[in-house]
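A.B. asks: Just to be clear, the model below is a prediction. Sequence and coordinates:
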Amino acid sequence: MMKGLQRWTDRLISLSTFIGTAGLLVVVGVILVDVIGRNFGRPLYGAQDMVTMTMVLIIFGGMALCDRMDGHIVVDIFEGAFPEGLNRAIDIGSALLGAVIFALIAWAVWNSAQLSQMLNLSTNLLRLPLAWFQYALVVFSGVTVLTLLMRAALLLSGAPRKSPEKNLESEHYV
């Protein structure tokens, strides 16, 4: 069952990362067209709206992948001095704390999205509904919660932990 859940989690991570990547390509295109247009005195109308809203997709779309690849910032000053069991407990605790934080973000943004929908809030120029992007943030936060819970479950089941030293070695820093 754990393998099946991990497979579905990986698929959700891939989907959210794909959407975040597509958002990045959109932002690059919008900025390119806007800069060229400004050079000719014709900036792209609504560029700020598009970039601002698409940043939600970029940042939160990649968050689950960042966790999956252990890409978060780690301060490991005392890790070498702690026993393996304590380091594992800290990793599990940090994954669970991260899941709680992202669940709270999702809950707060869900409430905000409902308000935005009720008040018909939209972006300044293009009138894009804010609720769409807020609901996307809720979904991406949910995927991140699932990823963090999966990491905690794997660590609890005895999966090997990834140490920062191994991550640095695998990056081939010179």
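C.D. replies: On my side now, so go ahead. Numbering: from 1, shown residues only.

A.B. asks: contacts, neighbours, all on C-alpha from now
C.D. replies: Will do.

A.B. asks: Could you give the number of residues near S94?
C.D. replies: The number of residues packed near S94 is 14, by other C-alpha atoms under 10 Å.

A.B. asks: just V139 next, same as before
C.D. replies: Quick note: V139 (other C-alpha under 10 Å) scores 17 neighbours.

A.B. asks: likewise Q117?
C.D. replies: For Q117, using other C-alpha under 10 Å, the count is 16.

A.B. asks: Use this one as the comparison:
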Amino acid sequence: MTSIAFVDAIGRQFRRPVLGASEYVELALLTFFFASLALVVRDDSQIRVGLFADLYKPRLAAIERVFTGVVETLVLIGIAYMIFDQAGRLSRFGTVTYFLKIPVAPWVFGAAVMCVIAVWFGILNLTKLKPQPTPRPHALPEGEN
């Protein structure tokens, strides 16, 4: 993807751009993004922001982890549904890329499948949640309110 963009940028300076370079880059970006989404969910390495997460008691921290995991998985299900729906529309209309005349629907179906794989990893992560995570160093003791 980077090589195509680089060669295309140099070629434009000499009025010889790579034909269809933007489409190659777009399709590669689509593939890499959704493949990496599945890998990020598999490794449970999403970015999470908790304002006062270090101050939670262990029980509240466990509830927050479960709630966050469920919401993340539900959002991934929604995204997968929307992508499958879009792929179906693109297939029905016979949408092709402008320059290369490649059908777009198979690429979007591939993205949807990778999103379903991410959903699967999200569900597996929910089953691996520990009910009592280890307390953080700044967490309030169990007896304090």
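C.D. replies: The structure has been received and is ready for your questions. Fair warning: this is a prediction, and the values are worked out from it, not measured in the lab.

A.B. asks: TM-score them against each other, please.
C.D. replies: The TM-score (TM-score structural alignment, normalised by the length of structure 2) is 0.83; 137 aligned residues with a C-alpha RMSD of 2.3 Å.

A.B. asks: any idea how far I31 of structure 1 is from R127 of structure 1?
C.D. replies: Going from R127 of structure 1 to I31 of structure 1 by C-alpha to C-alpha, to the nearest Å gives 19 Å.

A.B. asks: go on, E84 of structure 1?
C.D. replies: 48 Å.

A.B. asks: Looking at those two, which is more packed in?
C.D. replies: Set E84 of structure 1 next to I31 and count neighbours by other C-alpha under 10 Å: I31 wins out with 18 against 12.

A.B. asks: Look up the closest residue to the more buried one, ignoring the ones flanking it.
C.D. replies: A47 (7.2 Å; C-alpha to C-alpha, 6 or more residues apart in numbering).

A.B. asks: Could you do V139 of structure 1 as well?
C.D. replies: Among residues not flanking V139 of structure 1 along the chain, A106 sits closest, at 7.6 Å (C-alpha to C-alpha, 6+ apart).

A.B. asks: okay, which residue is most central for structure 1?
C.D. replies: Nearest to the geometric centre of structure 1 sits M63, at 1.9 Å (C-alpha atoms, centre = their mean).

A.B. asks: can you pull the contacts of the alignment partner in structure 2 of it?
C.D. replies: Under the alignment (TM-score structural alignment), M63 of structure 1 pairs with L37 of structure 2. Taking C-alpha atoms under 8 Å, 6 or more residues apart in numbering as the criterion, L37 of structure 2 is in contact with M114, C115, A118.

A.B. asks: next one: L27 of structure 2
C.D. replies: Contacts of L27 of structure 2 (C-alpha under 8 Å, 6+ apart): W107.

A.B. asks: which stretch of helix or strand covers it?
C.D. replies: L27 of structure 2 belongs to helix 21-42 when assigned by DSSP states H and E.

A.B. asks: Now that helix: buried residues?
C.D. replies: Buried positions in helix 21-42 of structure 2, judged by neighbour count with 16 or more other C-alpha atoms under 10 Å: 21, 23-25, 27, 31, 34-35, 37-42.

A.B. asks: how big's the offset between it and structure 1?
C.D. replies: Compared with structure 1 after fitting, helix 21-42 of structure 2 deviates on average by 1.4 Å (mean C-alpha distance after the TM-score superposition for structure 1).

A.B. asks: Show me what the longest helix that structure 2 contains is packed against.
C.D. replies: In structure 2, with assignment by DSSP state H, the single longest helix is helix 58-93. Helix 58-93 of structure 2 is packed against helix 105-127, with contacts defined by 3 or more C-alpha pairs under 8 Å, 6 or more residues apart in numbering; DSSP states H and E.

A.B. asks: about what we covered before: go through the contacts of L37 of structure 2 and name the one nearest F67 of structure 2.
C.D. replies: Nearest to F67 of structure 2 among the contacts of L37 of structure 2: A118, at 17.7 Å, using C-alpha to C-alpha.

A.B. asks: What residues does the aligned partner of that closest one in structure 1 make contact with?
C.D. replies: Taking TM-score structural alignment for the superposition, A118 of structure 2 sits opposite T144 in structure 1. Neighbouring residues of T144 of structure 1 by C-alpha under 8 Å, 6+ apart: M63, A64, D67, A99, F102.

A.B. asks: Helix, strand, or coil at V74 of structure 1?
C.D. replies: Following DSSP: H, G, I helix; E, B strand; the rest coil, V74 of structure 1 is assigned to coil.

A.B. asks: Tell me, how many residues neighbour it?
C.D. replies: 9.

A.B. asks: now G80 of structure 1
C.D. replies: G80 of structure 1 - counted by other C-alpha under 10 Å - has 10 other residues nearby.
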